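*Asks:* Quick one, fold the following:
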Amino acid sequence: MNHLYPIFLKVHELNVLLIGGGNVGTEKLQFLLKSSPNAQVTAVSREFSQDFLDLASTTDTVTVIEDVYHEKYLGGKHIVIAATDDKLVNRQVRDEAKERFLLVNVADTPDLCDFYLGGIVTKGNLKIAISTNGKSPTAAKRLRQLLEEVLPEEIDDLLDNLNAYRDTLKGDFEYKVKAMNEITEGLVKKGEIKNLAYNKS
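*Replies:* Sure, this is the predicted structure:
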């Protein structure tokens, strides 16, 4: 049973520490920037791959520091990602981060993670996160690809229309919830998403 609690973090307002600048570190950074192009990331590694440096250079919110990991880099951080090829270093990062009550993700080591970087589908303002409870990142990837194909691009028009409609509603909270439930009921019906998207309010 999956007991994970999904949340959406404003990583452009939080400080993320990424330890590791190789292939895995590049993958983690790519994931962060794809979801949040302005994610505030400090990357620390003894050396960085060219792919990592090229990716980091696409935004001014990523700071690159060539150095071995040290506990001092945990200062002022909210989230920590350990992505080195050294299990002992990854464990050290995890243990020292936990002493500071920081949230930690250790690459390819689910037992040491407070959170996972799952598959994410983004269509304008719509964002769907997919988790396999750390069992199969590949399955999460395939599900992401499927949802990206199935969800119409017009879904963002639908969300804009629903937001505009909600702003016109009068009455108390209970009334507004009932009205929104009624108008969005068709979303669960096959083929209705695209039709609703074209129904301009």
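*Asks:* CA only for contacts and neighbour counts going forward, please
*Replies:* Fine.
*Asks:* quick one, which residue of the chain lies the farthest from its center?
*Replies:* residue 171 (35.3 Å; Cα atoms, centre = their mean).
*Asks:* From residue 162, how far out is that residue?
*Replies:* 17 Å (Cα to Cα, to the nearest Å).
*Asks:* Check residue 102 too.
*Replies:* 37 Å.
*Asks:* tell me how far stretch 54-70 is from the chain's mean position?
*Replies:* Centre-to-centre, stretch 54-70 and its host chain are 19 Å apart (Cα atoms, centre = their mean, to the nearest Å).
*Asks:* For that stretch, buried residues please.
*Replies:* 56, 61, 62, 64, 65, 69 (16 or more other Cα atoms under 10 Å).
*Asks:* Identify the farthest-apart pair in these.
*Replies:* 61 and 69 (20.1 Å; Cα to Cα).
*Asks:* could you pull out the strands for this structure?
*Replies:* 15-19, 40-45, 62-66, 79-82, 103-106, 119-123, 126-130 (DSSP state E).
*Asks:* Show me the one of these that comes nearest residue 154.
*Replies:* Nearest to residue 154, of the strands of the chain and by Cα to Cα, is strand 119-123 at 8.7 Å.
*Asks:* how about the helices in the chain?
*Replies:* 23-35, 50-56, 87-99, 137-150, 155-168, 173-184, 192-197 (DSSP state H).
*Asks:* Of the buried residues of stretch 54-70, which is the nearest to residue 125?
*Replies:* residue 61 (21.8 Å).
*Asks:* which ones are touching the closest residue to the closest one other than its chain neighbours?
*Replies:* Leaving aside its sequence neighbours, residue 61 sits nearest to residue 40 (Cα to Cα, 6 or more residues apart in numbering; 5.1 Å). Counting by Cα atoms under 8 Å, 6 or more residues apart in numbering, residue 40 makes contact with 11, 12, 13, 14, 15, 16, 61, 62.
*Asks:* how about those in CSV, adding distance to residue 132?
*Replies:* CSV is the format used below for those (distance: Cα to Cα, whole Å):
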residue, distance to residue 132
11, 22
12, 26
13, 27
14, 25
15, 26
16, 23
61, 30
62, 29
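*Asks:* To compare against the first, here's the next sequence to fold:
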Amino acid sequence: MSGYPIVLTGLAGRCCVVVGGGAVAARKAQALVEAGARPVVIGPELGPEVEAMAVAGQVQIERRCYRPGDLAGAALAIAATGDRQVNAAVAEEARQRGVLVNVVDDPALCTFTLPAVVRRGDLLVAISTGGQSPAFARHLREMLEEIIDPAYGELLALVGSLRPRVLSRALRERQLQVWKRLLDGELLAILRRDGRAAAEARAAEILDGFIEQETGGTGGTQELNG
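*Replies:* Below is the predicted model of the structure:
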């Protein structure tokens, strides 16, 4: 299945409906909570994971069967009931209302699919098989989790904080070289070994070296060559 990859960033405070109350529905609801949404979970029987989220105030629950009209005002919907007829009814209402919908285990009814995700702070790596094999996506995610450790999230936060300085007039003409130097692996190694403060200090030295070179000093050549 072909698709256009996007990351939804406007879900904060938005109502998102999850139909179903089992473990799968709980995982989908938890992901929505992490995105800042206000999930409403609808199902006649709700599992312990959903109940725990409700007690914590993370989700609103409706202990009943789905009924037409439940998607009114929803930003998106997820059907995870295990009942194909109910899931199809949710998908049909979503289509009529123009609401994005994901139907678990039925890609043909989906207007979006949910990838397997590796999260490291604000770094998000998504893996999609177009709904063909969630197990394969999970397998790849587990492989990437071994490679992309938490230090990558810390590196993203660090280089993000440096962006205004890299885009400043003093370094604007050499942005590509500066980014290549900052991301060549040295800062990542320092983060893993010595922590954020040491990495920030080294990054400042690297940028100072580039600026000195641009302004006619002699101290930047060593930094440029690494």
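*Asks:* TM-score, when you put one on top of the other?
*Replies:* The TM-score (TM-score structural alignment, normalised by the length of structure 1) is 0.82; 194 aligned residues with a Cα RMSD of 2.6 Å.
*Asks:* quick one on the thing from earlier: most packed of the helices of structure 1?
*Replies:* When the helices of structure 1 are scored by mean count of other Cα atoms under 10 Å, the highest mean neighbour count falls to helix 23-35 (a mean of 18).
*Asks:* and it, what other elements does it pack with?
*Replies:* With contacts taken as 3 or more Cα pairs under 8 Å, 6 or more residues apart in numbering; DSSP states H and E, helix 23-35 of structure 1 sits against strand 15-19, helix 50-56.
*Asks:* between the ones you listed, which gets nearest to residue 175 of structure 1?
*Replies:* strand 15-19 (39.6 Å).
*Asks:* ok, average deviation of the closest one from structure 2?
*Replies:* Taken over the aligned residues, the distance from strand 15-19 of structure 1 to structure 2 averages 0.7 Å (mean Cα distance after the TM-score superposition for structure 1).
*Asks:* what residues does that strand touch?
*Replies:* Contacts of strand 15-19 of structure 1 (Cα under 8 Å, 6+ apart): 25, 29, 39-45, 69, 73-74, 76-84.
*Asks:* what's the neighbour count on the counterpart of residue 74 of structure 1 in structure 2?
*Replies:* Aligned by TM-score structural alignment, residue 74 of structure 1 pairs with residue 71 of structure 2. Neighbour count of residue 71 of structure 2, defined by other Cα atoms under 10 Å: 23.
*Asks:* For residue 71 of structure 2, list the residues it contacts.
*Replies:* Counted by Cα under 8 Å, 6+ apart, residue 71 of structure 2 has contacts 17, 77, 93, 94, 97, 99.
*Asks:* Repeat that for residue 11 of structure 2.
*Replies:* Under the contact definition (Cα under 8 Å, 6+ apart), the residues listed for residue 11 of structure 2 are 35, 36, 37, 75.
*Asks:* Return the member of these nearest to residue 193 of structure 2.
*Replies:* Out of these, the member with the shortest distance to residue 193 of structure 2 (by Cα to Cα) is residue 35, at 30.9 Å.
*Asks:* Could you verify my assumption that that closest one touches residue 14?
*Replies:* No: shown here, residue 35 of structure 2 and residue 14 do not form a contact pair, counting by Cα atoms under 8 Å, at 9.9 Å.
*Asks:* and the residue most central in space within structure 1, how far is that from residue 50 of structure 1?
*Replies:* The centroid of structure 1 falls nearest to residue 35 when counting by Cα atoms, centre = their mean (5.4 Å). Distance, residue 35 of structure 1 to residue 50 of structure 1, using Cα to Cα: 22 Å.
*Asks:* next one: residue 176 of structure 1
*Replies:* 52 Å.
*Asks:* one step back: what residue of structure 2 matches up with the residue nearest to residue 61 of structure 1?
*Replies:* Structural alignment (TM-score structural alignment) places residue 40 of structure 1 against residue 38 in structure 2.
*Asks:* now do residue 89 of structure 1
*Replies:* Per TM-score structural alignment, residue 89 of structure 1 is aligned with residue 86.
*Asks:* Can you tell me how far the nearest residue to its match once chain neighbours are set aside is from residue 103 of structure 2?
*Replies:* Spatial nearest neighbour of residue 86 of structure 2, chain neighbours left out: residue 66 (7.5 Å); criterion: Cα to Cα, 6+ apart. From residue 66 of structure 2 across to residue 103 of structure 2, the span is 14 Å (Cα to Cα).
*Asks:* ditto for residue 78 of structure 2
*Replies:* 6 Å.
*Asks:* what's the answer for residue 208 of structure 2, then?
*Replies:* 52 Å.
*Asks:* Dump the contacts of residue 71 of structure 2 to CSV, plus distance to residue 212 of structure 2.
*Replies:* Output for the contacts of residue 71 of structure 2, formatted as CSV (distance: Cα to Cα, whole Å):
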residue, distance to residue 212 of structure 2
17, 55
77, 54
93, 62
94, 58
97, 59
99, 54
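*Asks:* Among these, which one sits closest to residue 133 of structure 2?
*Replies:* residue 77 (21.1 Å).
*Asks:* Would you enumerate the residues in contact with that closest one?
*Replies:* Counting by Cα under 8 Å, 6+ apart, residue 77 of structure 2 has contacts 16, 17, 18, 19, 71, 90, 94, 99, 100, 101, 102.
*Asks:* mind running it again at 7 Å?
*Replies:* 16, 17, 18, 99, 100, 101, 102 (Cα atoms under 7 Å, 6 or more residues apart in numbering).
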